[in-house]
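Asks: Quick one, structure for this:
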Amino acid sequence: METNNNYLQLIQDIKSRISHSRYIAARLANQEQLKLYMSVGALIDRKIQEQQWGSNVITQIASDLKKEMPRLRGFSDRNLRNMRQFYQSYSVEEIWPLLTAKLQVIDNVVDVIWQSSTAKLKATENAISETVVDDLTLRSFMGITFTHHVLLLNKCQAYEERLFYIHRAATEFWTVATLEHYIKEDLFRQNGKLNHNFDTAIHPDASLNAGDFFKDQYLLDFLQLQDGDNENEIENSIVSNITEFILKMGKGFAFIGNQFRLDVEGHEFSIDLLFYNRILRRLVAFEIKKDRFKPEYTGQLHFYLNVLDDKIKLQDELPSIGIILCKEKHDAIVQYSIRHMNTPMGVATFMNSCDPPAEIQQVLPDSDQLRRLI
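Replies: Below you'll find the model as predicted:
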């Protein structure tokens, strides 16, 4: 039996080494591809500028490359234009010195472009340690595929927004589809914008910023709500689409259950949705409200969080967090309601596919104003 166990352990060790080696090989191959695409994009851009060619020459380049290398893949007219855009977009950003100096992304041919500004580049390199761009940023940049980068270039105009998604995609191993989903959700602007009391209710020694794990508004486009639908129907719809809901919530969440029962001296209470966040090491209770936020909702959630911490939370876990998910809210009312609560909680809104976009909602009257008008 001991021999068999040793043999099984050997198989597991070999599998682990194979998987690790494949991961390293794939990562290095992706880095080399990004370097190649950046250098090709730079070379094309330089020649077009020098020779004053029109951009239609890229179509001819793609055709001639195909003739010279019939089995070549990834160098179509469209992809060559993407490579040029890739170079143009980042050659003017603060990450550029790292791409050239530290990873030698651009080959000797492309370095000619910068010969006239060597002094400026050297000065920039010396200041790298004083900028927000660091090795982590560079690793993230090289840690996603060219397809990820093309999507970001086409969907996000601001460099800071692209950098946000690059870091999240690289560190959380997002697929292209997942990245596209979060861009559609506008995670960049929603992330960390939740109205909460975490600054006072969570111990300041906590190394993680809990606010970064929640959004101010959740797009629940799988909901098809009617005017008569109640909170139970919203909850059931979320549970039926729990995988999609967890994706919208973000990193580290695991679903524990709905209508999670709490017993206090023989009296039963139910939490609408209960999750656990593995990164925060906290239980997260969601209470669903179909109408506008009301101050009394915080008292109910405060009660649930206290019971969770006393009866459900494990000894090595941190205090629970509560989120009220409602249809509408006024930020001032939310802040007055949660300011002096000693249990960590926040208030977010949800929007479904039947709702108008956020920029339209901002200029429309809310439900109370509509009632007064009617």
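Asks: hey, let's count contacts and neighbours off CA atoms from now on
Replies: Will do.
Asks: Now do the residue lying closest to residue 248 once chain neighbours are set aside against residue 193, distance only.
Replies: Among residues not flanking residue 248 along the chain, residue 218 sits closest, at 7.1 Å (C-alpha to C-alpha, 6 or more residues apart in numbering). For residue 218, the distance to residue 193 equals 12 Å [C-alpha to C-alpha, to the nearest Å].
Asks: cool, residue 301 as well?
Replies: 20 Å.
Asks: which one of these two has more residues nearby?
Replies: The residue with more neighbours, out of residue 301 and residue 193, is residue 301; 22 against 17, by other C-alpha atoms under 10 Å.
Asks: so which strand or helix has the closest residue to that one other than its chain neighbours?
Replies: Spatially, and ignoring its direct neighbours in sequence, residue 301 is nearest to residue 322 (6.5 Å; C-alpha to C-alpha, 6+ apart). Assigned by DSSP states H and E, residue 322 belongs to strand 318-328.
Asks: Kindly report the same for residue 355.
Replies: Counting by DSSP H and E, no helix or strand carries residue 355.
Asks: Tell me how far it lies from residue 299.
Replies: Distance from residue 355 to residue 299, by C-alpha to C-alpha: 29 Å.
Asks: Number of residues surrounding the closest residue to residue 288 other than its chain neighbours?
Replies: Once flanking residues are discounted, residue 288 sits nearest to residue 325: 4.9 Å by C-alpha to C-alpha, 6+ apart. By the measure other C-alpha under 10 Å, the count of residues near residue 325 is 23.
Asks: Please list the outside residues in contact with the strand holding residue 322.
Replies: Residues outside strand 318-328 that contact it (C-alpha atoms under 8 Å, 6 or more residues apart in numbering): 280-293, 297-298, 301-302, 305, 308-309, 313, 343-351.
Asks: So which of those residues sit within helices?
Replies: 297, 298, 301, 302, 305 (DSSP state H).
Asks: Produce a ChimeraX select command limited to the buried residues of those residues.
Replies: Buried members of these, defined by 16 or more other C-alpha atoms under 10 Å, are picked up in ChimeraX with:
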select :298,301,302,305
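Asks: will you turn the ones in helices among the contacts of strand 318-328 into TSV that also has distance to residue 230?
Replies: Formatted as TSV, the ones in helices among the contacts of strand 318-328 follow (distance: C-alpha to C-alpha, whole Å):
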residue	distance to residue 230
297	16
298	20
301	19
302	23
305	24
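Asks: and which of the ones in helices among the contacts of strand 318-328 is nearest to residue 172?
Replies: Distance to residue 172 across the ones in helices among the contacts of strand 318-328 (C-alpha to C-alpha) is lowest for residue 305, with 28.8 Å.
Asks: Look up how far residue 143 lies from that closest one.
Replies: 39 Å.
Asks: So which bits of stretch 224-235 are buried?
Replies: Quick answer for stretch 224-235 (16+ other C-alpha under 10 Å): 234, 235.
Asks: I misspoke; the intended subject was stretch 283-292.
Replies: For stretch 283-292, using 16+ other C-alpha under 10 Å, the buried residues are 283, 284, 285, 286, 287, 288, 289, 290.
Asks: and this one, so I can compare the two:
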Amino acid sequence: MALTANNGEYGALLNQISGAFSQGQTQAARAVNDVLTDTYWQVGRHIVEFEQAGQQRAVYGKALLEELAKDLKLRHGRGFSRSNLSHMRQFFLRYPDFSICEKASHKLSWSHYVELLKLDDDLERQFYEKQTIAEAWSVPELKRQKNSQLFLRLAASKDKAGVLQLAQQGQLIEQPTDLLREPYVFEFLKIPEPHQVSETQLETLLCDHLQPFLLELGKGFTFVGRQYRINVGGTHYRVDLVFYHRILRRFVLIDLKLGEVQHHDIGQMNLYLGYFAAEENTEGDQPPVGIILSRQKDELLVEYATYGMNSQLFVQQYQLYLPDRETLRAELERVMWEAGR
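Replies: The predicted structure follows:
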């Protein structure tokens, strides 16, 4: 009998060997990363301790890294540019307890740390470190979230205690309000600011860029469908986008609006929520969440239109370009300053 992957016993053996090899490759790559990252921390330590040994050595400054880069490249080849040595030095300064606290379980690559080292603010850097580990961000994903000012967008809406918790623990998803961001940023669609798109075009673009869209929504979202059809009293309705949040165990319904949200938009979303709670939820599901995403919103209108509603219905803004970092930074500093008075 010929040995093929379709043969039961032989196929099982093939899968076992393939699985063991893949697991070994993963473990080997992780081990290499652990050793490499720890080595770079040690290099940074040696440089800093040399600089701190006396005033004469401290004045070497930039010249020290240039000389080291030249001599180390002669001995070991690539990998010891002045830029890399600068990162290693900074790595030790930013993470002085790295070898003690984190050596047992390195969860980030050296490339991740290089991106984190570009952040001067300790709270901001801690947040992105914790969030990268929690959501297993790749380096490009980390870069995108940094560029979109995720930390500042989340922190600007919190009090001082909330900001500190965000930096120390990352974004914890424990209740529907933890899902929200203000504003949501869709710069990955690359739509020029003056250009106008229809709601259907915007929906199509978001679905065509589902991976970055899910990254912007946050951890735990799984895509269910677009233009999700429901029937209420013989009338057909369509929800723009439907997701299921596996952490909160509830449906998340999203409606897109190009202009300002009107009261009837809120009423329609409330109808969707009622339908999903009664007809789509199964055992173990929590009440659904509704998010209306719009370019503008009137806070007072939203307050009055949602008066008395017990459902988890939110109106949030989105924008097609990156937010103003300085404005967000100023808002965060205001929150921290007022709390410290």
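Asks: Which single one of the buried residues of stretch 283-292 of structure 1 is nearest to residue 47 of structure 1?
Replies: Among those, residue 284 lies closest to residue 47 of structure 1 (C-alpha to C-alpha), at 56.0 Å.
Asks: Need the counterpart of that closest one in structure 2.
Replies: Aligned by TM-score structural alignment, residue 284 of structure 1 pairs with residue 252 of structure 2.
Asks: distance of that match from residue 304 of structure 2?
Replies: Relative to residue 304 of structure 2, residue 252 of structure 2 is positioned 23 Å away (C-alpha to C-alpha).
Asks: same check, this time on residue 42 of structure 2
Replies: Residue 42 of structure 2 sits 60 Å away from residue 304 of structure 2, going by C-alpha to C-alpha.
Asks: likewise residue 240 of structure 2?
Replies: The spacing between residue 240 of structure 2 and residue 304 of structure 2, counted by C-alpha to C-alpha, is 24 Å.
Asks: same question, residue 136 of structure 2
Replies: As for residue 136 of structure 2, its distance to residue 304 of structure 2 is 40 Å (criterion: C-alpha to C-alpha).
Asks: So these two - more neighbours on which side?
Replies: residue 136 (14 against 10).
Asks: quick one: secondary structure of the aligned partner of that one in structure 1?
Replies: In structure 1, the residue matched to residue 136 of structure 2 (TM-score structural alignment) is residue 173. Per DSSP: H, G, I helix; E, B strand; the rest coil, the local secondary structure of residue 173 of structure 1 is coil.
Asks: where do the strands sit along structure 1?
Replies: 195-196, 217-220, 253-264, 267-277, 282-292, 318-328, 345-352 (DSSP state E).
Asks: ok, and what's touching the shortest one?
Replies: Translated: strand 195-196 of structure 1. Against strand 195-196 of structure 1 from outside (C-alpha under 8 Å, 6+ apart): 211, 216, 331, 334, 335, 338, 344, 345, 346, 347, 348.
Asks: Count the neighbours of the second one for me.
Replies: So the one you mean is residue 216 of structure 1. 20.
Asks: Tell me the residue in structure 2 aligned with it.
Replies: So, by TM-score structural alignment, residue 216 of structure 1 is matched to residue 182.
Asks: for its match, what are its contacts?
Replies: Residue 182 of structure 2 makes contact with 153, 154, 316, 317, 318, according to C-alpha under 8 Å, 6+ apart.
Asks: Against residue 326 of structure 2, how distant is the last one?
Replies: Put plainly, it is residue 318 of structure 2. 18 Å.
Asks: Residue 143 of structure 2 touches residue 115, doesn't it?
Replies: Yes - the criterion here is C-alpha atoms under 8 Å, and residue 143 of structure 2 meets it with residue 115 at 7.2 Å.
Asks: out of the two, which sits in the busier spot?
Replies: Just comparing residue 143 of structure 2 and residue 115: by other C-alpha under 10 Å the higher neighbour count belongs to residue 115, 18 against 15.
Asks: can you tell me which residues contact the aligned partner of that one in structure 1?
Replies: Structural alignment (TM-score structural alignment) places residue 115 of structure 2 against residue 151 in structure 1. For residue 151 of structure 1, the contact set (C-alpha under 8 Å, 6+ apart) comprises residue 180.
Asks: Which residue is the nearest non-sequential neighbour of residue 146 of structure 2?
Replies: In space, residue 146 of structure 2 is closest to residue 128, 7.7 Å off (C-alpha to C-alpha, 6+ apart).
Asks: Now check residue 71 of structure 2 against structure 1: what is it aligned to?
Replies: Aligned by TM-score structural alignment, residue 71 of structure 2 pairs with residue 64 of structure 1.
Asks: And the helices in the stretch 101-250 of structure 2, which stretches?
Replies: 110-117, 122-135, 139-147, 150-155, 160-169, 199-208, 210-217 (DSSP state H, counting those that start in this stretch).
Asks: Give the burial count for residue 196 of structure 1, as a bare number.
Replies: Neighbours of residue 196 of structure 1 (other C-alpha under 10 Å): 24.
Asks: rewinding a little: and the ones in helices among the contacts of strand 318-328 of structure 1, which is closest to residue 17 of structure 1?
Replies: Closest to residue 17 of structure 1, out of all of these and judged by C-alpha to C-alpha, is residue 305, at 44.0 Å.
Asks: Map that closest one across to structure 2 for me.
Replies: So residue 305 of structure 1 corresponds to residue 273, using TM-score structural alignment.
Asks: Next, the contact list for its match, please.
Replies: Here residue 273 of structure 2 is in contact with 253, 288, 289, 290, 311 (criterion: C-alpha under 8 Å, 6+ apart).
Asks: what separates it from residue 163 of structure 2, distance-wise?
Replies: 31 Å.
Asks: Could you do residue 219 of structure 2 as well?
Replies: In terms of C-alpha to C-alpha, residue 219 of structure 2 sits 19 Å off from residue 163 of structure 2.
Asks: next one: residue 99 of structure 2
Replies: For residue 99 of structure 2, the distance to residue 163 of structure 2 - C-alpha to C-alpha - is 27 Å.
Asks: Neighbour count: these two, which is higher?
Replies: residue 163 (23 against 16).
Asks: residues near the nearest residue in space to that one that is not next to it in sequence, how many?
Replies: Setting aside the residues directly before and after it, residue 163 of structure 2 is nearest to residue 155 in space (C-alpha to C-alpha, 6+ apart), at 5.3 Å. Residue 155 of structure 2 has 26 neighbours, counted by other C-alpha under 10 Å.
Asks: which residues sit in contact with residue 155 of structure 2?
Replies: Contact analysis of residue 155 of structure 2 by C-alpha under 8 Å, 6+ apart lists 162, 163, 166, 332.
Asks: One more: residue 309 of structure 2?
Replies: Residue 309 of structure 2 neighbours (C-alpha under 8 Å, 6+ apart): none.
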